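Asks: Build me a model:
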Amino acid sequence: MKHYLTTKDYANTGETFVLELDEQFQLLRTTPCPDKLDPYYQHESYISHTDRSFTFLEKLYQLVKKYSLRKKLDWIQEYAGSSSAILDVGAGTGSFVSYIRSKDWKADGVEPNKKAREIGASKGVSLFENTAVLSRRKYDVITMWHVMEHFVDLNKQLDPLLGLVKEEGTLFIALPNFKSHDAEYYAEYWAAYDVPRHLWHFSRTAIEKIFQERGWKVVATKPMLFDAFYISLLSEEYKGNRFKWPSACWRGFMSNLYAMRTGEYSSLVYVLQKG
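Replies: Predicted coordinates for the structure are as follows:
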């Protein structure tokens, strides 16, 4: 591992962390990993654990989330057909589970954060705290929307999840991409590093190699176009830019434009099947 970048927890504590690069896998690791991570999630700006919709940015986030729910189900139907059983890992407040259930799909959700599970329960969505109770179940589809970057022990947490997928099953994994144009432009201010909540930072090469070792193949990648704008907006805020909105819109546009040629979008959804 070699030093790649030094950055901060701009969203919460202001603490400094180092990103180390595994050159073979093109994978970054956040160091040090705090002994207790829960306190780093306890701040109001961590919107994925709430359904807050007070500020303009929060309203925009919720609006984009509704669009994304439809898009995610479209991808599942495209690559997994009419699969009947889905497990959403890192379900947050249960929005995706609730949405696909409303479309007559069978779905379970796993969410370790107690506050997020309580919000889900208030909406009528019961979520499991962990996968221990699911060890005897098999799913046609497992989804992880911006989840793997939070794993403390990547191998220890990933392998049991793969054991829950049927032989002909499909994985859908959304992750930030540190090879994107906006990541390179913002460097230590890139909001998707989000240390130390994000302990791993992936590239397309990393995902291909990590899953190839386990007998899985990337059959498609899909861009999450809105992420470039949202991440750029937060990054401009971390830089202290008073004109963050026009700057973020321009940088998000440029990032997606570059990615049309390189494939290196700010966030990517990886579609994986056994092969």
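
Asks: From here on, just use CA atoms for contacts and neighbour counts.
Replies: Fine.

Asks: Run the chain-centre distance for the helix ranked longest in the chain.
Replies: Ranked by number of residues, the top helix in the chain under DSSP state H is helix 56-80. Chain-centre distance of helix 56-80: 13 Å, with C-alpha atoms, centre = their mean, to the nearest Å.

Asks: That one - contacts with which helices or strands?
Replies: helix 95-102, strand 165-176 (3 or more C-alpha pairs under 8 Å, 6 or more residues apart in numbering; DSSP states H and E).

Asks: And those: which comes nearest Val18?
Replies: strand 165-176 (17.5 Å; C-alpha to C-alpha).

Asks: I'd like the structure of this one too, to check against the first:
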Amino acid sequence: MTYINSTSQVYISCKDHTVSNENFELVWNDHQDILITQPQPSLESLPKYYQSEDYISHTDASKNFSDKLYQGVKNVMLQKKVKLINSLVKHSDKSLLDVGAGTGDFLKTAKLKNWKVRGVEPNAQARKLAKEKTINLVEDISLLSSIDTYDVITLWHVLEHIPDLENQLEKFHYLLNSNGYLIIAVPNFKSYDAQHYQEFWAAYDVPRHLWHFSKEGIQRLMKNHNFKLQNTLPLIFDSYYVSLLSEKYKTGSSNYLKAFRVGLTSNLKAKSTKEYSSHIYVFKKY
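Replies: This next block holds a predicted model:
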């Protein structure tokens, strides 16, 4: 299925602030309520857009304030993520697949809570760091055993990066046990901080983010692939971190206080609109 059709239009144009400084358009399909980055890099060229020390999910960097903020929030969220999956699966022989596992911290935390864990991570440096934590990751989902299935599959800010979206969702459905859960965290382009920063909103992160989801858009997508929404949870910290990066993209300065105000305003407005900077979606296979 393609998402670009006669109802598509350019929603916004923005720049890659991390690596290339190239310009991209986000094309909006009003039927799907999903934005698509155009042009999308080829599979061969895509890795070069991740070759930056600023791409923190592939490192354990803690050099500056934003790095320290990211790592601090990550440590808090690791416990919350494991608490979430524990609430879904009660039996003892529980299995987890983390796609886009980064440097392996989530799988390491889950393993300590008696989960059988597997992970997929395309980036070689991230896989190396994970291996140092005794977490062995494979480069691609095709390298997983075809006979293994999982109680939970997680994608923490990963779905927006996946080039072959339709086929990958079919694979996730196949890899899940009956009544298994697919947990997805993605940014929300209808949040206040997205509207405030417009083309400077850091969570657009073109062209690494190929897809951009609204709450309605991701539900439509997942329904097409036989997943039913069970719960939607806000990611409160994301608005602050994204605003911090967005301020730097917009003004060249971090502007910590202004970023904090925008992040706080976004969360306060979302209490009534329910449009947080990012959400966790819990889907169940059917």
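
Asks: Would you mark the buried spots in the longest helix of structure 1?
Replies: Neighbour-count burial for helix 56-80 of structure 1, counted by 16 or more other C-alpha atoms under 10 Å, picks out Tyr61, Gln62, Lys72, Ile76, Tyr79, Ala80.

Asks: And for stretch 198-206 of structure 1?
Replies: His198, Leu199, Trp200, His201, Phe202, Ser203, Arg204, Ala206.

Asks: in structure 2, what residues pair with it?
Replies: With TM-score structural alignment applied, stretch 198-206 of structure 1 matches the range 209-217 in structure 2.

Asks: okay, how far is it across that stretch, tip to tip?
Replies: For stretch 209-217 of structure 2, the first and last residues are 15 Å from each other (C-alpha to C-alpha, to the nearest Å).

Asks: what residues does it touch?
Replies: Identification of contacts with stretch 209-217 of structure 2 by C-alpha atoms under 8 Å, 6 or more residues apart in numbering yields 32-37, 40, 159-163, 186-190, 204, 275.

Asks: Would you map the helices across structure 2?
Replies: Ranges of helices in structure 2, per DSSP H, are 65-88, 105-112, 124-132, 165-175, 192-197, 215-223, 238-251, 256-273.

Asks: Have a look at how far, on average, the longest one is from structure 1.
Replies: Once superposed with structure 1, the aligned residues differ from helix 65-88 of structure 2 by a mean of 1.1 Å; criterion: mean C-alpha distance after the TM-score superposition for structure 1.

Asks: Outside of that helix itself, list whatever touches it.
Replies: Under C-alpha under 8 Å, 6+ apart, the answer for helix 65-88 of structure 2 is 56, 60-62, 105-106, 109-110, 113, 152, 181, 237, 241, 244.

Asks: can you list these in CSV and add neighbour count and distance to Leu264 of structure 2?
Replies: As requested, these are exported to CSV (neighbours: other C-alpha atoms under 10 Å; distance: C-alpha to C-alpha, whole Å):
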residue, neighbour count, distance to Leu264 of structure 2
Ile56, 18, 23
Asp60, 16, 27
Ala61, 15, 26
Ser62, 14, 24
Asp105, 18, 28
Phe106, 23, 27
Thr109, 16, 29
Ala110, 21, 30
Lys113, 12, 33
Val152, 26, 32
Tyr181, 28, 31
Phe237, 19, 9
Tyr241, 22, 11
Leu244, 24, 12
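
Asks: Grab the nearest non-local neighbour of Arg52 of structure 1.
Replies: Distance criterion C-alpha to C-alpha, 6 or more residues apart in numbering; nearest residue to Arg52 of structure 1, sequence neighbours excluded, is Glu58 at 6.4 Å.

Asks: what residue of structure 2 matches up with the one you found?
Replies: Using TM-score structural alignment, the equivalent of Glu58 of structure 1 in structure 2 is Asp67.

Asks: nearest spatial neighbour of Ala259 of structure 1, skipping sequence neighbours?
Replies: The nearest residue in space to Ala259 of structure 1 (C-alpha to C-alpha, 6+ apart) is Tyr265, at 5.1 Å.

Asks: list the contacts for the one you found?
Replies: Tyr265 of structure 1 is in contact with Asn177, Ser180, His181, Pro223, Met224, Leu225, Ala228, Ser255, Asn256, Ala259, counting by C-alpha under 8 Å, 6+ apart.

Asks: Identify the residue of structure 2 aligned to the first one.
Replies: Applying TM-score structural alignment, one finds that Asn177 of structure 1 aligns to Asn188 in structure 2.

Asks: how far away is the counterpart of Leu19 of structure 1 in structure 2 from Thr273 of structure 2?
Replies: When structure 2 is aligned by TM-score structural alignment, the residue opposite Leu19 of structure 1 is Leu26. Per C-alpha to C-alpha, Leu26 of structure 2 is found 23 Å from Thr273 of structure 2.

Asks: For Ser266 of structure 2, see how far away the match of Leu19 of structure 1 is.
Replies: Distance from Leu26 of structure 2 to Ser266 of structure 2, by C-alpha to C-alpha: 22 Å.
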